[in-house]
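**Q** sequence first, then the predicted structure, then my questions.
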Amino acid sequence: MTARDPVNASLPRVAAVGAGRMGRGIAIAFAYAGHRASLVDLRERSDEAWRKLHGEVIAEVESSLAGLASLGVMPLELVPEIVARIDVVRAADAPRALAAAELVFEGVPETLQAKREAFAQINAHCRDDAILTSTTSSILVTQIAEFVKRPERFLNIHWLNPAYVIPVVELSYHAGTDPAVLARAKALMEAIGKLPVVCGPTPGYIVPRLQALIMNEAARMIEEGAATAEEIDKATRYGLGLRFAALGVVEFIDFGGSDILHHASREMSASIDANRYKAPAILDKMMGEGRLGLKSGSGFYDYAGRDVAAYRSDVLLRTLGMLKHAGLWQPPAAATR
């Protein structure tokens, strides 16, 4: 990501509702990219409690940015300027901040009641043309859409922590979401250096749904005595993680072959757990059609007309880059006589 020196008044103003960790991360991400960002606290607080919260927010924002500077990814002297782009807004001033925002992120606690109450205020004060989003990680977009006055302008945008570092944001739309609103939301995310991925109203989005399976299985392996936490982490960082940093999960299936996954699923379904490892019907269908992936010319992707040798070389180059970054690539042994 790249910091812009001046505040650009033409950039859309954003508001993050909820002054917790996620709201703070979102405010940092937009302020870093040059936007004015309002971090809105909807809870009524005493003057003393408000001063305490305000101090905590500013301290965390400064610390987060200073941490980036210490790693050499931004100049330390830009920290005060970026912090100054973030307005921490008290409940009494929420109407003003919400009315000024083109893009609003709801990030209050994960209960339907809290979401309902937050959107009551957002509905009352936001512009009719504002894009409204929730950052929920556990509630379906269809459930929250019921609380929104103009549901066609609503979608979920799920950020991965730290929100100001991880590029992927998951956009989950519902049947009533205006396609133009979805496209605008994607464009706004891309403009601050994010990589938006889109999914329908599905539990767990993409990343949490996949990672929950992996994390639960790791915990089971420790529980069963199959391996220690240290060995599992070594295997995932430098085996599983390294390969999936070079190849997407579905790309990985095609690269090795859907038949490999089919046979591995059959064996582990029999030896570990039939429910956890049963191959999905789509895999059986692909096997029957001979769509095995790269080796057959089609799988989840179509490889017709693709330079397969160049593609394999590129994948190897990506993998070697990860190895070198991890300090695990070794030069060949010297010739012996």
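**A** Done, it's in. Numbering: from 1, shown residues only.
**Q** please count neighbours and contacts with C-alpha atoms only from this point.
**A** Fine.
**Q** double-check that Val165 belongs to a strand.
**A** No. Assigned with DSSP: H, G, I helix; E, B strand; the rest coil, Val165 falls outside any strand and is coil.
**Q** distance-wise, check it relative to Val197.
**A** Computed as Cα to Cα, to the nearest Å, the Val165 to Val197 distance reads 16 Å.
**Q** then this one, side by side with the first:
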Amino acid sequence: MAGSDREMVAAAGAGRMGRGIAVVFAYAGHPVTLVDLKPRDGADAVRVRDDALGEIRQTLTMLAGIGMIGAEAIEPILSRVTFAIADQAPAALARADVIFEGVPETIEAKQDAFALLSAHTRADAIIASTTSTMLSDELQGFVTPPERFLNAHWLNPAFLVPLVEISPGAKTDHDVTQRLVDLLEGIGKVPVVCKASPGFIVPRLQALCMNEAARLVEEGVASAEEIDKATRFGFGFRFAVLGVLEFIDWGGGDILYHADRYMSEALGTDRYTAPKIVEDNMQAGRIGLKTREGFLDYSDMDVAAYQRDRLAAFVGLLKHMGAARPPVV
């Protein structure tokens, strides 16, 4: 680690993702360098620097305006962010403990960026790509040594969404993965680790949901306004408290299985066919809370207390949404 008790972070690429990551780490007390890897003439380099730092200031001002930070915190946070133009990139990268790559989503741009990062960073520095489309196994070969590389997929806006999807490649050192998980947890993020697979976790889930919502409009089932209302107060409301697999266990995997069969037949599509694991769990008696085992293990849990806790969370969310009405007495 560079000479302080907080890791020095570099965001390689001065676009939206790099700027968001700079806000995240500066907010959490880390020194951050936003590195523009693209060579530019003097006037253009100054323009990009001013745009980037100006947007970061605007973001912090917005956060103060909505009560997330006090206005007095803007300057101290901003003071932790420095900007490096392409000529300054080698020196800035050499000081970094963790580098997040955020260049355009083309293989050529990634290859050029990782060649530069490999040449100018310490061998023990972590290099993480923020790509939303390319697998860590595809990109790992562009990094030297490859053991220090993995994907870290942030969800926008990065400075608000807690989740970061961590996807190590086949050659990623386990200690590198754990170091990045520890770093992200230390700044209040919620990292999840998944295999190198197209769509990671959240994009894969949300793509299905978004496409189905569009089909509902296309088929004339309901208006866009009604579908979005159903999403906020039914779909999203419940999944803000229960994870998707936890939700299956809550209601019962058997209910999902039979609902899938009905939907497949009624709509004449295989989009709703249950995966084999749902049927296997049924046959093994693992259908959720009712059997104390499903996708999750409830064998040593006080199920009644767990249910009360989740219902209390629902009530808290209803109050937050302004949707909890007092009873008529």
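**A** Yep, that arrived. The structure displayed is predicted, hence computed values, not measured ones.
**Q** please state their TM-score.
**A** The TM-score (TM-score structural alignment, normalised by the length of structure 2) is 0.98; 327 aligned residues with a Cα RMSD of 1.0 Å.
**Q** got a list of what the aligned residue in structure 1 for Ala86 of structure 2 touches?
**A** Counting by TM-score structural alignment, Ala86 of structure 2 corresponds to Ala91 in structure 1. When contacts are counted by Cα atoms under 8 Å, 6 or more residues apart in numbering, Ala91 of structure 1 is found next to 40-44.
**Q** most widely separated two among those residues?
**A** Largest separation among these by Cα to Cα: Val40 and Glu44, giving 11.4 Å.
**Q** show me whatever sits in contact with both of these two.
**A** Common contacts of Val40 of structure 1 and Glu44, defined by Cα under 8 Å, 6+ apart, comprise 90-91.
**Q** out of those two, which sits in the more crowded spot?
**A** Shown here are Val40 of structure 1 and Glu44; by other Cα atoms under 10 Å, Val40 has more neighbours (28 against 11).
**Q** the more buried one contacts Ile86, correct?
**A** No. Using Cα atoms under 8 Å, Val40 of structure 1 is not in contact with Ile86; the gap is 10.3 Å.
**Q** one step back: mind putting the contacts of Ala91 of structure 1 in a markdown table, distance to Ala114 of structure 1 and secondary structure included?
**A** Listed next are those as a markdown table, based on distance: Cα to Cα, whole Å; DSSP: H, G, I helix; E, B strand; the rest coil:
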| residue | distance to Ala114 of structure 1 | secondary structure |
| --- | --- | --- |
| Val40 | 15 | strand |
| Asp41 | 13 | coil |
| Leu42 | 11 | coil |
| Arg43 | 11 | coil |
| Glu44 | 14 | coil |
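**Q** nearest to Gly55 of structure 1 among the residues you listed?
**A** Out of these, the member with the shortest distance to Gly55 of structure 1 (by Cα to Cα) is Asp41, at 13.3 Å.
**Q** what lines up with the closest one in structure 2?
**A** Counting by TM-score structural alignment, Asp41 of structure 1 lines up with Asp36 in structure 2.
**Q** for Asp254 of structure 1, same thing?
**A** Counting by TM-score structural alignment, Asp254 of structure 1 corresponds to Asp249 in structure 2.
**Q** what about the residue nearest to the match of Ala86 of structure 2 when sequence neighbours are not counted, how many neighbours?
**A** Spatial nearest neighbour of Ala91 of structure 1, chain neighbours left out: Leu42 (4.5 Å); criterion: Cα to Cα, 6 or more residues apart in numbering. When neighbours are counted by other Cα under 10 Å, Leu42 of structure 1 registers 20.
**Q** swap in Ala94 of structure 1?
**A** The burial count for Ala94 of structure 1: 21, using other Cα under 10 Å.
**Q** next, it: secondary structure please.
**A** What three-state DSSP gives for Ala94 of structure 1 is helix.
**Q** correct me, but it touches Ser38?
**A** No. Using Cα under 8 Å, Ala94 of structure 1 is not in contact with Ser38, being 9.1 Å away.
**Q** ranges for the strands of the stretch 101-250 of structure 2?
**A** Ranges of strands in the stretch 101-250 of structure 2, per DSSP state E, counting those that start in this stretch, are 126-129, 149-154, 163-168, 190-193.
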